[in-house]
Structures are given as C-alpha cells and as structure tokens.
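Engineer: coordinates only, sequence not included:
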C-alpha cells in the first residue's frame, strides 16, 4: 500500500508556490518537489534494515533556487550539452542561448529544471507532473514495494530534439556528512573515468565534453 501526501514547501519569487509530494511504501519513501519535478529525498532500507536517504539534496527551497548542479531535477529539453548551442532540424539551423561556456547545457537558461509543474495524484501510488507549453512534458513517479519508477513522456507541436533525464546524485552510504562534502566537490576526475568506461555507448565528445555527432549506434537499436 502506497500512501501519498503533499504540503506547501515554499515560494519562489516570480514562479509561485512550490509543493512537496511524498510517496511512501513499507520499503521506500520519496519526496518530489513541483519545482523541476525534483527528487528531494529517496529513502530505502540499508544492509542493516535502517532507512537511509540515498540522494543528495538541500534542506530548504533557497538551496534549489540557487543550485547550479541540477540536484534531483528533471533536465531538458535536452540533457547534457549541445555544442555551441546549435542544432539542425529538418534542414533549419537553430541557435540557443548558451549557459555553459559556448554550449547549451541541460535545457539552457530556462530548462525544465527551473519550471514549476502542475501536479496530480492518482490512487495507484503515482504522482504526475506536467509542463504545458508548445511542448507538453509529463513526468510520472510511481512507488511499489522498494521500487521507484520514473516515466518521462513528451509531446510537441513541432519536430524538436528531446532527451529527458533525472539529475539525482546518489550516495548509497546515506546522507553526505560535512567532512565528505569536500570530496564530493571534486567529482570531476571520477566523472571523466566514467566517461572513458562507457565511451563506446555515448556520442563522441569534444575536449569540453560537448557531443559533436550522433552516438556510434542509435540508442533504439534492438
């Protein structure tokens, strides 16, 4: 049995109020904000049976408003970098605002991670989030037992690139202690190592980690 509750968590000037929705089952507890569909907290049982929060997050809304790391948010329209903020669709080139040096990162200056979302709870343990504009993006979080499922869907009135993901930082040892934060700030070498490990499965990157072409094989190959 999944219990769903919500409460007002704060207000962002110019954007309005932000709610926090809680999905709770016997082995899982998830907190989701209506700002950017952020997963603020994800608690599950550790090896000794205790509940531990395994995603990094902030204690207050101000932390998320000023955050530059997209902690827990749904990012898009396009996750990762678009080199030089340019792409071509149906023979037409589009220039985006850039927010990461010469590149557009995680949706640019006004990505989904900064947008308040409509919300709807349903009875089977799901919480729905949606952004309605020329593109409609629907994010559905569902909890069952010890499993959290995130279902991202998008519909656009015109052809557009779309590549959504959740940007949670996981720490399976539980909440980061103050003495560990310095190590977390130095995540880049590990990130570089991961990029090298999975290089055959990701698009070619420039020295600034921006995709320069399509991946070696389509993601949807069987």
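Structural biologist: That came in fine, so what should we check first? Only a predicted model underlies this, so the values are computations on that prediction, with no experimental measurement involved. Numbers count the residues shown, from 1 in each chain.
Engineer: drop to CA atoms for contacts and neighbour counts, all remaining ones
Structural biologist: OK.
Engineer: and residue 207, how many neighbours does it have?
Structural biologist: Using other C-alpha atoms under 10 Å, residue 207 has 7 neighbouring residues.
Engineer: three-state assignment of it?
Structural biologist: coil (DSSP: H, G, I helix; E, B strand; the rest coil).
Engineer: tell me which residues in the top helix by length along the chain are buried?
Structural biologist: If you go by DSSP state H, the chain has its longest helix at helix 188-197. For helix 188-197, a neighbour-count test (16 or more other C-alpha atoms under 10 Å) marks nothing as buried.
Engineer: Next up, a structure to set beside the first:
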C-alpha cells in the first residue's frame, strides 16, 4: 500500500512524502525530492518498531543535507578525479565540490531535484529529465527510479536511464543505517559481512589508485562476519571504512553484504546487479537529525551499490559510459529481517 502527504516545497515545486507499507508492518517513507529514503520502520526481535534510517524531520534539513542522508546520488555517484573526464577526445570539466574532485554529481546533483512521481499499484515511480549540459555533463538524460516494498521486507530499487549523447552515469542510494535506531550513538555493536574477494585501494582524497587488490590478509577482508567496532581501528588512515568492494560483474543480481545488530536482532542485506559496493562508516558525520537526534562520527553505516569511483578515468574498471543506443539499468535491494 502506498499513501502520500505534502512535505513542503523546493524551488517552487511541491515535495510529497510517500509511505510504503507491507503486510509485515514495515513502513518506508520516500520523498520525490532527491529520491530520498526518509524513514525505515522495521521490527526488532521482540516486535518493537524502530526507525533505522537517518534523516531530517522537515524540508529545511533536506535543502542543505551536507551528508547526502538518504539521497539518490547522480549523475555520477561517488568521485571523479580532478572533476574531469574525456569522451571521444573531448574533455568535460565538472564542478569541484570535494577538494579538486567532483562528488555525487556536483553542486546540483540528482539529490537536489524534485522528481515527477507516479503510483502504479505497489510501485512508486520517480522520473527526471536532466537537460544536456546540466551539472556540466553531456547529453539529455532521462532517468526513472522505481521503489517497491515486498511482503518479504525487501525494498527493491530499479533504475533505468537513456541519453541523447554519449555520457557517463553512476547511480546509487546513500541511505545511512543504524540498526539500533536512527538516534543510537554509534555502530560499534554491529557485525558486517561483505562477500567480495577484492577492493580498490585509494589515495587520501578517496580516489582509487587504479589497482584492484585482494582483501586477503587486510582489514578489508570482511568475507566472514566481523565486529565493526573492532575492525575500524585497523583500517589505515584513521577514518574507518570508505572503500569500494569489487564484485566484478554487472547484470546478475547477487548477494553483496549483510549487517547484523545482535542486541536488537535486526539485520540488513544488500543485493545488486552493480559491480561495486562502497562501505562507509560515517567518519565525517556531524549533524542534528530526526527528533533532535545527534548524528556523530561512526553513528551509521552506508552500503552504496554502484560502479567503482572514478571509473571514467580508469580504463580497467567496469565502464560507466552510456551510449544513446543503450539503456542504463540497475536493480538494488535492501532486505530487512530479524535473526
């Protein structure tokens, strides 16, 4: 079941909150502003419902939203080195909104757009047409994102896009989770499993070096469940995890990761057709969120299924180039449950 209610306005356009409910009592709220996942209410092992998704109570928070809480990121999620890339010999210069790099599509980005909504049964469909040259990317890009909450407590997100000219595209959702509840202090009591044999090493500005290396014998080996609080101090750089894991293939929906919270019994699993998954443990988080909750460093985790960061400048990475003859497609889902 999907219901809707007014949430505010942005740039003179109406922002609507959509509530998706299933037979299990799970409730997910999504905005047509930035495709934002605002609320995820799921039960614990005792049946107590808790909101496990960080966010804001009103539009004022989402208008700034410096940490991209819950947003759809695009045209290009994550970073592009030196805010530039080349297609057919032509260099495209983007906004430098993360030092010398471009992050999550630049200053405008899909997270700042009001999307056109449509309800089709139990599916919420959002569409947006990004004009040629918007945020300095080539091609008119027509994007559709469908959200569906199944009775198995799985939030399925299906993305598709077409372009009028060769361009690059990389889309993801940037939800921040704390399975103890969105106001809990940290995620040190969570356990994580990421079923990837390889990852992409990166420099101090989070740009991949271009290498693809084995996780074997490193703090990035999360192939069996590890306690997040114990693992964070082992990660080089003293900022925790903000790393891309490699799954190699695009097209087949596969199990990528699972995070468990033993105290509440909740778990979250991620499945995706994408070749990469960024695991981020919120080192930079510092914000006041829903209900006055204080979101702090290590207060949440993100699992962002996408292509690898800086793929347009790394020929050995899976390609993010989209041709007018092609259709970009991605399916990613968050599955919630109780251990």
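Structural biologist: Looks like it arrived, so ask away. What you see is a predicted model; the values in this text were computed from it and never measured.
Engineer: Can you give the structural similarity as a TM-score?
Structural biologist: Superposed pair, TM-score by TM-score structural alignment, normalised by the length of the first structure: 0.84. Supporting alignment: 206 aligned residues with a C-alpha RMSD of 2.7 Å.
Engineer: For the first structure, which segments are assigned as helices?
Structural biologist: For the first structure, the helices defined by DSSP H occupy 61-66, 178-185, 188-197.
Engineer: follow-up on the earlier one: quick one: the longest helix of the first structure to chain centroid distance?
Structural biologist: Its chain's C-alpha centre lies 20 Å from the corresponding centre of helix 188-197 of the first structure when counted by C-alpha atoms, centre = their mean, to the nearest Å.
Engineer: which one in the first structure is furthest away from the centre?
Structural biologist: No residue in the first structure sits farther from the centre than residue 91, which is 30.0 Å out by C-alpha atoms, centre = their mean.
Engineer: what does it align to in the second structure?
Structural biologist: The equivalent of residue 91 of the first structure in the second structure is residue 89 (alignment by TM-score structural alignment).
Engineer: And for residue 130 of the first structure?
Structural biologist: Using TM-score structural alignment, the partner of residue 130 of the first structure in the second structure is residue 127.
Engineer: what about the alignment partner in the second structure of residue 40 of the first structure, neighbour count?
Structural biologist: Aligned counterpart of residue 40 of the first structure in the second structure: residue 38 (TM-score structural alignment). Neighbours of residue 38 of the second structure under the rule other C-alpha under 10 Å: 27.
Engineer: can you check the one 10 residues further on too?
Structural biologist: Neighbour count for residue 48 of the second structure, taken as other C-alpha under 10 Å: 10.
Engineer: can you tell me which residue in the second structure aligns to residue 164 of the first structure?
Structural biologist: In the second structure, residue 164 of the first structure lands on residue 171 (TM-score structural alignment).
Engineer: now that match: how far from residue 90 of the second structure?
Structural biologist: Distance of residue 171 of the second structure to residue 90 of the second structure, given as C-alpha to C-alpha, to the nearest Å: 23 Å.
Engineer: what's near enough to touch the residue lying closest to residue 138 of the first structure once chain neighbours are set aside?
Structural biologist: Sequence neighbours aside, residue 130 is the residue nearest to residue 138 of the first structure in space, at 4.2 Å (criterion: C-alpha to C-alpha, 6 or more residues apart in numbering). Residues near residue 130 of the first structure by C-alpha atoms under 8 Å, 6 or more residues apart in numbering: 117, 118, 119, 136, 137, 138, 139.
Engineer: show me what contacts the third one?
Structural biologist: In this case it means residue 119 of the first structure. Going by C-alpha under 8 Å, 6+ apart, residue 119 of the first structure touches 34, 127, 128, 129, 130.
Engineer: how many neighbours does residue 7 of the second structure have?
Structural biologist: Neighbours of residue 7 of the second structure under the rule other C-alpha under 10 Å: 17.
Engineer: Tell me which residue of the first structure lines up with it.
Structural biologist: Aligned partner of residue 7 of the second structure by TM-score structural alignment: residue 9.
Engineer: Could you do residue 100 of the second structure as well?
Structural biologist: Under the alignment (TM-score structural alignment), residue 100 of the second structure pairs with residue 102 in the first structure.
Engineer: now do residue 69 of the second structure
Structural biologist: In the first structure, the residue paired with residue 69 of the second structure is residue 71, using TM-score structural alignment.
Engineer: Can you give me the distance of the residue nearest to that match when sequence neighbours are not counted to residue 16 of the first structure?
Structural biologist: Spatial nearest neighbour of residue 71 of the first structure, chain neighbours left out: residue 168 (5.3 Å); criterion: C-alpha to C-alpha, 6+ apart. Taking C-alpha to C-alpha as the measure, residue 168 of the first structure falls 24 Å from residue 16 of the first structure.
Engineer: okay, the two: which has more neighbours?
Structural biologist: Neighbour count, other C-alpha under 10 Å: between residue 168 of the first structure and residue 16, residue 168 has more, with 21 against 10.
Engineer: residues in contact with the more buried one?
Structural biologist: Contacts for residue 168 of the first structure (C-alpha under 8 Å, 6+ apart) come out as 39, 55, 56, 70, 71, 72, 73.
Engineer: wait, isn't the last one in contact with residue 169?
Structural biologist: Looking back up the chat, that one is residue 73 of the first structure. No - counting by C-alpha atoms under 8 Å, residue 169 is not a contact partner of residue 73 of the first structure; they are 10.0 Å apart.
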